[in-house]
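Participant: no sequence for this one, just the structure:
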């Protein structure tokens, strides 16, 4: 029996940007220093601390300043 512990990526919308981890839905006990994530390379990013994967929701456009 194969166990897959991988979780689905956290889907972000335009109003969730800039992307950062830990996100507000994570429990306090699993916190680590806040890290901003670069979503400009294919709309995906992985947290270097905890490995949580993030991706932009379909149709989400990143707008520069």
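Facilitator: Received, thanks. Because the structure is predicted, anything quoted here is derived from the model rather than measured.
Participant: okay, CA-based contacts and neighbour counts for the rest of this
Facilitator: Fine.
Participant: nearest the geometric middle of this structure, what residue?
Facilitator: residue 54 (2.8 Å; C-alpha atoms, centre = their mean).
Participant: ok, second structure coming up, stack it against the first:
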């Protein structure tokens, strides 16, 4: 299982991300990082986490 750290400009979080190899692709899913700033892909198990101090802009 891999881990990916995100900045505020990387949101919305989705998987697979652009750095993943083409052979490991699965259907694209958007991840809710919730209040904890952490989300896990239901397909591959990759954990996405906001970097400490990341600034998240609202709508």
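Facilitator: Now that the structure is in, tell me what you want to look at. What you see is a predicted model; the values in this text were computed from it and never measured.
Participant: hang on, the earlier thing: so which strand or helix has the residue nearest to the centre of the first structure?
Facilitator: strand 53-56 (DSSP states H and E).
Participant: mean shift of that strand relative to the second structure?
Facilitator: After superposition onto the second structure, strand 53-56 of the first structure sits on average 0.4 Å from its aligned residues (mean C-alpha distance after the TM-score superposition for the first structure).
Participant: that strand aligns to what range in the second structure?
Facilitator: Using TM-score structural alignment, strand 53-56 of the first structure lines up with residues 47-50 of the second structure.
Participant: tell me the gap between that stretch and the middle of its chain.
Facilitator: 5 Å (C-alpha atoms, centre = their mean, to the nearest Å).
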